[in-house]
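Q: What follows is a protein structure lacking sequence information:
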């Protein structure tokens, strides 16, 4: 019912073949999009490069959002090469372990600010750089989690951080809507990704999702990718500003 032929997109956050960002990139590619992928640093590059090559990515660029001017360099490269951008996926999150594993009230100022900068404000900065390249409209996607909406055991400061990310998504959708730029947060159920492995008792979260969700199953990175491909397509041009749950219905089940 839709394709992404002729569309060009940037995918940020592929760490390995279990990454949600990789599931998205696969779906985009299968629908005909041309891709640019980023890698965090030299240590990550050998794990991500084969995936970028398998997807035929036109660009494979370094991006550590904490490094000055790296983000600007990525968008400058895309502007020079493509002259436009149709969609972007922001799928990165980080919190220092001491702050992530402790109580929110015990979180350090520096840890909280770093988590907010990497996990939330980096999406805002990407949106600002993407805006002039989306001359004919486009779509910006980020990844959230149910812990933004309610207390999830052991999710810690990432709950408030993801809540800020979701709120920023709504405000940016309002601000960029007149230019035809749509903004969404996708909220998958528990997935065993590299980032999730840092959350204590994550196996329990996954088992609880299976037992209590109406569909009694976990979602996969391919499920998330299919949703992302739909959202960035022309079929979804009347949708914006949403937090879209893909969790087998787990979000409707009371705690």
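A: Perfect, thanks for sending it. The structure presented is a predicted model; accordingly, all values stated were derived computationally and were not measured.
Q: contacts and neighbour counts: CA atoms only from here.
A: OK.
Q: Residue 182: how many residues sit nearby?
A: As a burial measure, residue 182 scores 29 neighbours (other CA atoms under 10 Å).
Q: alright, now check it against this:
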């Protein structure tokens, strides 16, 4: 018989004493903070267990801690990509923790229980003082890939330069016009995303409507199709504009006069003489 402890889901609220992140009362007040599972590495899990103060129970593998208990240097907030021989940073949708992270900040308990993390020293090989866009010495032929831990966030007084390649709006399920729409990534085309509505033609699945979004240089271009006919092409500036385009295409109803070439026979009366 399976142990019930192994099937227990990860906690949806913060384990740290005095912290209300994840609780219903906190969400109703609009207070939201990202939750992170405890480290899977046994050594770091033990370090987490020792670091988190608790008077009533110990940290376990299903516990979670919110972002308020980690020093800023432990977050990875950007993807690093090599595009046309240049390295650019693109903001992540949600920050992740580095592998050597240990919680050190506990604002709701006595101050002596929080440990101040020493600032990371800047060596000659450090990239902390370099701009987010760096020309590579040797052009890379590999596909764009995430380089974890290569970049750290700057102080609040400094703004991260905007990358040349705009990010495709992350229109998730709640932003789609209806449950019939879906978002697809395209293998081998990291700069493209397609939003589709499928239809069933006998035993074949076809695209009734779809919107292709591609990101090139300083422009995000969207092209909309209805029954394989191009309807419009325009530049997208923000996620609201992308959602409005999807709603516009969703509301279009093809007229009954649409037909396929195979449905019509050649009129022999007007066929050219050979």
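A: Alright, I've got the coordinates. Computed from a predicted structure; not experimentally measured.
Q: Please state their TM-score.
A: Structural agreement between the overlaid chains, expressed as a TM-score with TM-score structural alignment, normalised by the length of structure 1, amounts to 0.22; 102 aligned residues with a CA RMSD of 6.7 Å.
Q: Show me what the helix ranked longest in structure 1 is packed up against.
A: The helix that spans the most residues within structure 1, counting by DSSP state H, is helix 158-176. Contacts of helix 158-176 of structure 1 with other secondary structure elements, assessed using 3 or more CA pairs under 8 Å, 6 or more residues apart in numbering; DSSP states H and E, are made with helix 109-116, helix 122-130, strand 181-188.
Q: Confirm for me that residue 181 of structure 2 is in contact with residue 194.
A: No - counting by CA atoms under 8 Å, residue 181 of structure 2 sits too far from residue 194 to count as a contact (10.3 Å).
Q: for structure 1, what spans make up the helices?
A: With helices called from DSSP H, structure 1 shows them at 20-30, 45-54, 70-81, 97-100, 109-116, 122-130, 158-176, 202-212, 221-232.
Q: what about residue 207 of structure 2, neighbour count?
A: Neighbours around residue 207 of structure 2, by other CA under 10 Å: 15.
Q: Can you point out the helix or strand that includes the closest residue to it other than its chain neighbours?
A: Sequence neighbours aside, residue 198 is the residue nearest to residue 207 of structure 2 in space, at 4.5 Å (criterion: CA to CA, 6 or more residues apart in numbering). Assigned by DSSP states H and E, residue 198 of structure 2 belongs to strand 189-201.
Q: Next SSE downstream of that strand?
A: Immediately after strand 189-201 of structure 2, counting by DSSP H and E, sits strand 204-216.
Q: what is the orientation angle of whatever helix or strand comes next after that next one with strand 204-216?
A: Using DSSP H and E, the helix or strand that follows strand 204-216 of structure 2 towards the C-terminus is strand 219-226. Using axes from the mean of the first three to the mean of the last three CA atoms, to 10 degrees, one finds that strand 219-226 of structure 2 and strand 204-216 are set 160 degrees apart in direction.
Q: which helices and strands sit right next to the helix or strand that comes right after strand 219-226 of structure 2?
A: For strand 219-226 of structure 2, the succeeding helix or strand toward the C-terminus, using DSSP H and E, is strand 229-235. For strand 229-235 of structure 2, the helices and strands in contact under the criterion 3+ CA pairs under 8 Å, 6+ apart are strand 219-226.
Q: buried sites along whichever strand or helix holds residue 45 of structure 2?
A: Here residue 45 of structure 2 is covered by helix 42-51, with elements defined by DSSP H and E. Residues of helix 42-51 of structure 2 classed as buried under the neighbour-count rule (16 or more other CA atoms under 10 Å) are 44, 45, 48, 49, 51.
Q: Now do the strand holding residue 198 of structure 2 against strand 204-216, angle only.
A: Using the same axes, to 10 degrees, the inter-axis angle of strand 189-201 of structure 2 relative to strand 204-216 is 160 degrees.
Q: From the contact counts, what lies against strand 189-201 of structure 2?
A: strand 181-186, strand 204-216.
Q: just the ones you listed: most buried one?
A: When neighbours are counted by mean count of other CA atoms under 10 Å, the highest per-stretch mean among these falls to strand 204-216, a mean of 18.
Q: What helices and strands are in contact with that one?
A: For strand 204-216 of structure 2, the contact count by 3+ CA pairs under 8 Å, 6+ apart identifies strand 189-201, strand 219-226, helix 239-251 as packing neighbours.
Q: okay, the helices and strands packed on helix 158-176 of structure 1, which one's buried deepest?
A: Taking mean count of other CA under 10 Å, strand 181-188 is the most buried of those, at a mean of 26.
Q: That one packs against which elements?
A: For strand 181-188 of structure 1, the packing partners by 3+ CA pairs under 8 Å, 6+ apart come out as strand 138-143, helix 158-176, strand 243-246.
Q: and with 10 Å instead?
A: Contact partners of strand 181-188 of structure 1 among helices and strands, from 3 or more CA pairs under 10 Å, 6 or more residues apart in numbering; DSSP states H and E: strand 87-90, helix 122-130, strand 138-143, helix 158-176, helix 221-232, strand 243-246.
Q: how about the longest one: buried residues?
A: Along helix 158-176 of structure 1, these residues count as buried under the neighbour rule (16+ other CA under 10 Å): 158-170, 172-173, 176.
Q: ok, back up a step: in JSON lines: the helices and strands packed on strand 204-216 of structure 2, plus mean neighbour count.
A: Putting those into JSON lines (neighbours: other CA atoms under 10 Å) gives the following:
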{"stretch": "strand 189-201", "mean neighbour count": "16"}
{"stretch": "strand 219-226", "mean neighbour count": "19"}
{"stretch": "helix 239-251", "mean neighbour count": "16"}
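Q: Now render those as JSON lines, adding distance to residue 96 of structure 2.
A: Putting those into JSON lines (distance: least, CA to CA, whole Å) gives the following:
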{"stretch": "strand 189-201", "distance to residue 96 of structure 2": "21"}
{"stretch": "strand 219-226", "distance to residue 96 of structure 2": "26"}
{"stretch": "helix 239-251", "distance to residue 96 of structure 2": "23"}
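Q: And these: which comes nearest residue 6 of structure 2?
A: Among these, strand 189-201 comes nearest to residue 6 of structure 2, with 37.1 Å by CA to CA.
Q: Could you tell me the angle between that closest one and strand 181-186?
A: Taking the same axes, to 10 degrees, strand 189-201 of structure 2 and strand 181-186 form an angle of 140 degrees between their directions.
Q: Tally up the residues packed near residue 234 of structure 2, please.
A: Neighbours of residue 234 of structure 2 using other CA under 10 Å come to 12.
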